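**Q** Sequence isn't available, so here's the structure alone:
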């Protein structure tokens, strides 16, 4: 089995190549990954042909200020929810002309929050108006959870783009 670093590099390359082939652009709204998606994608040559932007909205206030998430939604459901992912995607849509939007929020640890387990991650993908909004659980330490989130999300994007 490939090591995590090589796996991420390979997936990033595949994603960039598929986006180029399909002439699509991508943007991210990252919370718990803190810019990891953007960082890994831009390590690939020609990423500039497909990558529009990434907003790192780590704090609740950043989600409110940058993506216009509603404080009432955050207060009612927490930032670790499908409802907030939906608002993150909507806010990203208003700021980006990308064809594919990705939003991620979750708990990488080391502590639990709001009764949710470490490794609880919400991932939203808006591919030309088709929205996927899912809850997942990953195991490991903080960094492993962030890497697993990227690997899962990039695999999911590649799967959709190959259809």
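**A** Sure, I can see it. As the structure is a prediction and not an experimental result, all values here were calculated from the model. Numbers count the residues shown, from 1 in each chain.
**Q** make it CA atoms for all contacts and neighbour counts henceforth
**A** Will do.
**Q** quick one, helices of the chain?
**A** Taking DSSP state H to define them, one finds helices in the chain at 4-22, 36-41, 60-67, 71-77, 82-95, 142-161.
**Q** ok, second structure coming up, stack it against the first:
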């Protein structure tokens, strides 16, 4: 059984609603979830907020946070996940912001992706993964897979807590 099928099945059994806030993946996580039959029982909505303006307008990310830390930061991933969770009235939100490439800088290299995971009633978790300069499509796919893994672990955790 695929990772995404497991995610949809467990979330459905637990009656959890999922949402995504994606930047560098451009909706790939949402697409992976909605590829699964029955996903309408668990997937509330996805936010594709590629630009800083979209992050501010659609998710309520602070312009000050973007200015101070840049779009590719755990601070922005945190605010993206919190905004998505609140606005979608969901149980669980994952956010993704990163540099798929080509390019990057000395301080924010290609392949750096920041994730946020927000769940109702729990502390938000953020992490940064350095996928490396694998090429744009590979970074995006690895980031998608990682986000799905984070969601599955959180859904499993919610299951264990019940």
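**A** That came through fine. Nothing here was measured: the structure is a model prediction, and the numbers come from that model.
**Q** returning to that earlier point: may I see the helices of structure 1 organised as CSV, with mean neighbour count and distance to residue 123 of structure 1 added?
**A** Converted to CSV, the helices of structure 1 look like this (neighbours: other C-alpha atoms under 10 Å; distance: least, C-alpha to C-alpha, whole Å):
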stretch, mean neighbour count, distance to residue 123 of structure 1
helix 4-22, 17, 17
helix 36-41, 20, 12
helix 60-67, 17, 15
helix 71-77, 13, 15
helix 82-95, 20, 7
helix 142-161, 18, 7
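**Q** Which of those sits closest to residue 128 of structure 1?
**A** helix 82-95 (10.2 Å; C-alpha to C-alpha).
**Q** burial of the aligned partner of residue 15 of structure 2 in structure 1, as a residue count?
**A** Under the alignment (TM-score structural alignment), residue 15 of structure 2 pairs with residue 23 of structure 1. Per other C-alpha atoms under 10 Å, the neighbour tally for residue 23 of structure 1 reads 11.
**Q** Find the residue closest to residue 23 of structure 1 in space, skipping its chain neighbours.
**A** Residue nearest to residue 23 of structure 1 in three dimensions, not counting chain neighbours: residue 50, with 7.5 Å by C-alpha to C-alpha, 6 or more residues apart in numbering.
**Q** returning to that earlier point: residue 131 of structure 1: which of the helices of structure 1 is closest?
**A** Closest among those, using C-alpha to C-alpha: helix 82-95, at 8.8 Å.
**Q** what's the nearest residue to residue 20 of structure 2 if we skip its chain neighbours?
**A** Using C-alpha to C-alpha, 6+ apart, the nearest residue to residue 20 of structure 2 is residue 46, at 4.6 Å.
**Q** hang on, I meant residue 130 of structure 2
**A** Using C-alpha to C-alpha, 6+ apart and skipping residues adjacent in sequence, the residue nearest residue 130 of structure 2 is residue 112, 4.5 Å away.
**Q** In contact with the counterpart of that neighbour in structure 1, which residues?
**A** Residue pairing (TM-score structural alignment): residue 112 of structure 2 is matched to residue 120 of structure 1. Neighbour list for residue 120 of structure 1: 80, 106-108, 135-138 [criterion: C-alpha atoms under 8 Å, 6 or more residues apart in numbering].
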